[in-house]
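Asks: Attaching a predicted model along with its sequence, questions to come.
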Amino acid sequence: MKVTREGPVRITRTTIEAAWARRAKDQRLVIGDAECRGLALVVNPSTMAWVYSYKPRGTDPATGKRFASKSVTIGNPETHSPPDARTQAEALKGATKAGRDPAAEKRAKIAEDAVKRAGTLERLLEEYGEDLPSRPKMRGTGLITAAHAAAELTHAKAAVAAMRAEKKPARDMAPEDLRTFLRAAAKSPGVARARFGALSRFFDWLLEEGHIAVNPCDAIPKSRRPRPPAPRKGLLRPDQLAVLWHAAGRAEELQTVHRDLFRFLIAIPARRNEAAGMDWKHVDLTQGVWTQPGRLTKNGDPHRLSLHPLAMDILRQRFEAAKKPKTGLVFPAPRSGKPITTWRDMKAEIVKAAELDGWTIHDFRRSFATFLGEIGKSEAVVDAILNHRQAATRGGVLGVYQWSKRWPEQAAAMEAWGAALQAAVKGEQPGGDVVPLRRA
């Protein structure tokens, strides 16, 4: 490209318009400004720009000569009038006299902004989600389960969304952002605690990967962090569980798969997500055993559950209705075919039909354990059925040395529980002492 230099002249709007009219293909016109040394208007075939040129202070130690001239683009005539361009150029001139290098600073700022755009929380959460399944457990050995990884990512994303920080660069996160999240989540302490913990572990990962210098969660005093909710003490007698069992059959908005899943959770003390992910290939209807692989359990340990007749009736009916499949979800969501997640809506329908509130699905496991304790079943057997790794009978030194599953006793305990439930469903069994529930 041919370069033509003119001036210096006092650049005005008229000068700019005349220069633009003279633009030509493969030519560049550089007009120096008489009022500000170093400032020039550069006219290209399709663009114009204000450019300030300078020589950095000092000499090159390798050659002993002054450094080569550098240039900084200030803007164009549409964004900067001639007086505005001179003001900006004078500011740059002052910076060079102070020993700074405006061109290098601008390049560094552009590079930093590019890094920030690539390092938004939204983008980094996706990378974190890909890395999570390969991360080790915080307790014990091995990797975290797929279910745990999915829940962790969901909580972290929800926390970021609550702060409206999806597009914010990770390195710009500050404790004030966390305080915004904590204020928004104050009404749900259990959820807030889970999300704060997931967010802190996400920031720990960012710290490990070099995206941030400090974890902003560490700046939140312990007194301000979400506290664990008080442990629930709700229990249900077998006759109250029978009320919910029958209510599931009357709930008009529930489909068959929802009714069956709900009743299965009453019958078998499984965690709800484990039951929702139950696959036919893990069920032995001949022996009455459900074998859970470690990747599907909360603690990552493989687990077996003996299935009593009440639970077997549910599974056999579903098996026949599904045309005896070898694999696939036992309780697939009606539309997506994926594991059911609409727990809140399901419970609301049961509460309405039963006119009984004040319970949670997790209370079923607590009720199971309490009932077996009342009839004299061993705590070690109950802990084994519930797959509690950190329980007193399975953790610590005892957990290291005692690996017996006591399967015959587990099967007998499940039979006792199933018999009590079946009698209650038929209206044959009175209840015992419970924590009172309230009518809806």
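Replies: Alright, I've got the coordinates.

Asks: from here on, contacts and neighbour counts on C-alpha atoms
Replies: OK.

Asks: neighbours around R272, how many?
Replies: For R272, the tally of surrounding residues (other CA atoms under 10 Å) stands at 19.

Asks: Show the contacting residues for it.
Replies: When contacts are counted by CA atoms under 8 Å, 6 or more residues apart in numbering, R272 touches 265, 361-362.

Asks: Closest one of those residues to A147?
Replies: The shortest separation between A147 and any of the contacts of R272 is 17.3 Å, and it belongs to H362 (by CA to CA).

Asks: Quick check: closest non-adjacent residue to the closest one.
Replies: If you skip the residues right next to it in sequence, H362 has R271 as its closest partner in space, 7.2 Å away by CA to CA, 6 or more residues apart in numbering.

Asks: So the one you found versus R232, what's the distance?
Replies: Summarising the geometry, the distance separating R271 from R232, computed by CA to CA, to the nearest Å, is 16 Å.

Asks: the more surrounded of those two?
Replies: Here R271 and R232 are compared on neighbour count by other CA under 10 Å; more neighbours surround R271, at 17 against 11.

Asks: before we move on, the earlier item: among the contacts of R272, who's most crowded?
Replies: For the contacts of R272, the largest neighbour count, defined by other CA under 10 Å, is 19 neighbours, found at L265.

Asks: which residues does that residue contact?
Replies: When the contact criterion is CA under 8 Å, 6+ apart, the partners of L265 are 271-272, 275, 361, 364.

Asks: Apply 10 Å and report the result again.
Replies: Contacts of L265 were listed using CA atoms under 10 Å, 6 or more residues apart in numbering, and they are 271-272, 275-276, 311, 361-362, 364-365.

Asks: try it against this one:
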Amino acid sequence: MPAFKITKRSVEALQAGERPFIAFDSDLAGFGVRVMPSGVMSYIVEYRPHGGGRSVAKRRITIGKVGTLTPEQARKAAADMLAQVRLGADPAADKASQRQAATVAELVEAFRAEHVEGKLKASSGRSYRAGLDALKAAHGSLKAEALTRGQVAALHLKMRESPYAANRALATWSKMFAWGMKRSLIRKGENPAREIDRYREDKRERFLTTEELARLGDALREAETIGLVYQVDESKPKAKHAPKAENRRVKLDPFAVAAIRLLILTGARLREVLDAQWSQVDLERGILFLEDSKTGRKPVYLSAAAQEVLAALPRIEGNRFIIAGHGPRKKQEAEKGGKGSQADAPQGSPRADLKKPWAAVCRAAGLDGVRLHDLRHSFASFGAGASLGLPIIGKLLGHTQAATTARYAHLDADPLRRAVDTIGSTIVAAMDGRKGGEVVPMKKAAK
């Protein structure tokens, strides 16, 4: 079919035949209309890749259907595409590559398998998985390269009720896209998770006071001697069979009590204490050498009080862990939050957690809203208050960066308090008209 000027009227005049055909435009070489026997018509561009010569076959790419685009819109798109070809681009190859590109779900699974499961510690992996699952659920079927910053920002906005989790998820997405580009799973370009404002995070730093520590100590002693009072839901049918109120006490597992004492006496993290093994203890030097921690190999320095806690703990045959996990416990004991507060653990395993024992201790001590991690903060706060110096405190806590320890700088108040007291007393003395002490010249030493 001879070339003709593609306009709205000329396209409407085209008639479908028994076989598909293309009517090319007389003004823009390569621009045409493909007509199918069904009558469906589409604007197309046909070209040879730049520099290929006649030995390279022509390539064809569909711009859009007639009716969804006007001839003017299609002509402009075709002209832009042909200009890109002259500059060395290959739109047809790019489109084929885009069809084969990874979806968000595929990129998530690849990142999870190679990076999260393969290189991260279990605690870090849990945070990563939460963010990855959220992104996959929202945009899993979308091509990863097609995900926009606006879509990522909208998902981040949906998570605003939990700002800390939302920010961790955003950091995970950004890292995943950077990783995907580095691994050539997606084309290098703009990272859609970058340049999105994070939510403000109110750092929660709870430090136990001396009076609160005293109540904690009382509760722990009560827990391992006469037992802690536990609550019974009087509305339940079996409540009438429960012991009298004055007899509702249960002793906590000695390993749980020891773990709580070690947390406050060492400033160690929860899993560092629960996963510690007897073989890592060097009582002669007063150090617990951890093979692995959040920051890698780490020594935990043991005070005399911490060593006493270890010395009082029995060693369970066949269990290498200091805070040994339980065997089977009675269900009613578990519900009380005492000995059975942990799910059944296999022989030779550490205690899984301290949630129920800690909740029971907090109730007895009147410590509302205190987390186990706050014991670590309290350890550091007492060190800062004693003017031990942030570098020393950082070493004890196992911080790898000084900025992490700097949060306790405001607690190092003793030197400043002494200084301000000295200045204040001098100023008050001057204002009251009191003279300073009499200066007595020193006698010269005899020759």
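Replies: It's in. Quantities reported herein were computed from a predicted structural model and do not represent experimental measurements.

Asks: TM between them?
Replies: Once superposed, the chains reach a TM-score of 0.54 (TM-score structural alignment, normalised by the length of the first structure), with 326 aligned residues with a CA RMSD of 5.3 Å.

Asks: For the contacts of L265 of the first structure, which two are the farthest from each other?
Replies: Greatest spatial distance among these (CA to CA): A311 and H362, at 17.5 Å.

Asks: Would you map the strands across the first structure?
Replies: In chain order, the first structure shows strands spanning 2-9, 27-33, 39-43, 48-54, 70-75, 283-284, 289-292, 303-306, with DSSP state E as the criterion.

Asks: need the contact list for A364 of the second structure.
Replies: Counting by CA under 10 Å, 6+ apart, A364 of the second structure makes contact with 215-216, 218-220, 222-223, 228-230, 358.

Asks: A305 of the second structure too?
Replies: A305 of the second structure makes contact with 261-262, 265-266, 311, according to CA under 10 Å, 6+ apart.

Asks: and of the residues you listed, the nearest to R75 of the second structure?
Replies: Taking CA to CA as the measure, R75 of the second structure lies nearest T266 of these, at 73.6 Å.

Asks: The aligned partner of E112 of the first structure in the second structure: neighbouring residues, count only.
Replies: Counting by TM-score structural alignment, E112 of the first structure corresponds to Q98 in the second structure. Q98 of the second structure has 16 neighbouring residues, counting by other CA under 10 Å.

Asks: May I have the residues that are in contact with Q98 of the second structure?
Replies: With the criterion set at CA under 10 Å, 6+ apart, Q98 of the second structure makes contact with 92, 143-146, 186-187.

Asks: mind redoing it with 6 Å?
Replies: The contact partners of Q98 of the second structure, taken as CA atoms under 6 Å, 6 or more residues apart in numbering, number zero.

Asks: What distance do you get for V56 of the second structure to R48 of the second structure?
Replies: 7 Å.

Asks: List of residues touching stretch 32-45 of the second structure?
Replies: The list of residues contacting stretch 32-45 of the second structure from outside it, by CA under 6 Å, 6+ apart, reads 16-25, 30-31, 60-66.

Asks: Could you list the buried residues of it?
Replies: Within stretch 32-45 of the second structure, the residues that count as buried by 16 or more other CA atoms under 10 Å are 32-36, 41-45.

Asks: could the residues you listed go into a markdown table alongside distance to F289 of the second structure?
Replies: Rendered in a markdown table, the data for the buried residues of stretch 32-45 of the second structure read as follows (distance: CA to CA, whole Å):
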| residue | distance to F289 of the second structure |
| --- | --- |
| G32 | 75 |
| V33 | 75 |
| R34 | 74 |
| V35 | 77 |
| M36 | 76 |
| M41 | 74 |
| S42 | 72 |
| Y43 | 71 |
| I44 | 70 |
| V45 | 69 |
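
Asks: nearest to Q401 of the second structure, of the residues you listed?
Replies: Among the buried residues of stretch 32-45 of the second structure, and counting by CA to CA, the member closest to Q401 of the second structure is V45, at 58.1 Å.

Asks: Now do the residue nearest to that closest one when sequence neighbours are not counted: how many residues are near it, please.
Replies: With CA to CA, 6+ apart as the measure, F31 is the residue that lies nearest to V45 of the second structure, at 4.8 Å, once sequence neighbours are left out. Neighbouring residues of F31 of the second structure were enumerated by other CA under 10 Å; the total is 26.

Asks: how far away is F31 of the second structure from P91 of the second structure?
Replies: F31 of the second structure sits at a distance of 14 Å from P91 of the second structure (criterion: CA to CA).

Asks: Tell me the counterpart of D218 of the first structure in the second structure.
Replies: Using TM-score structural alignment, the partner of D218 of the first structure in the second structure is R194.

Asks: All the helices of the stretch 151-300 of the first structure, residue numbers only.
Replies: Ranges of helices in the stretch 151-300 of the first structure, per DSSP state H, counting those that start in this stretch, are 175-184, 189-208, 238-250, 256-267, 272-276.

Asks: do the stretch 301-447 of the second structure as well
Replies: With DSSP H, counting those that start in this stretch, the ranges of helices along the stretch 301-447 of the second structure come out as 304-312, 331-336, 355-365, 373-385, 390-397, 402-405, 414-431.

Asks: Output those in CSV; the columns should cover distance to L82 of the second structure.
Replies: As requested, the helices of the stretch 301-447 of the second structure are arranged in CSV below (distance: least, CA to CA, whole Å):
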stretch, distance to L82 of the second structure
helix 304-312, 76
helix 331-336, 74
helix 355-365, 66
helix 373-385, 63
helix 390-397, 62
helix 402-405, 55
helix 414-431, 73
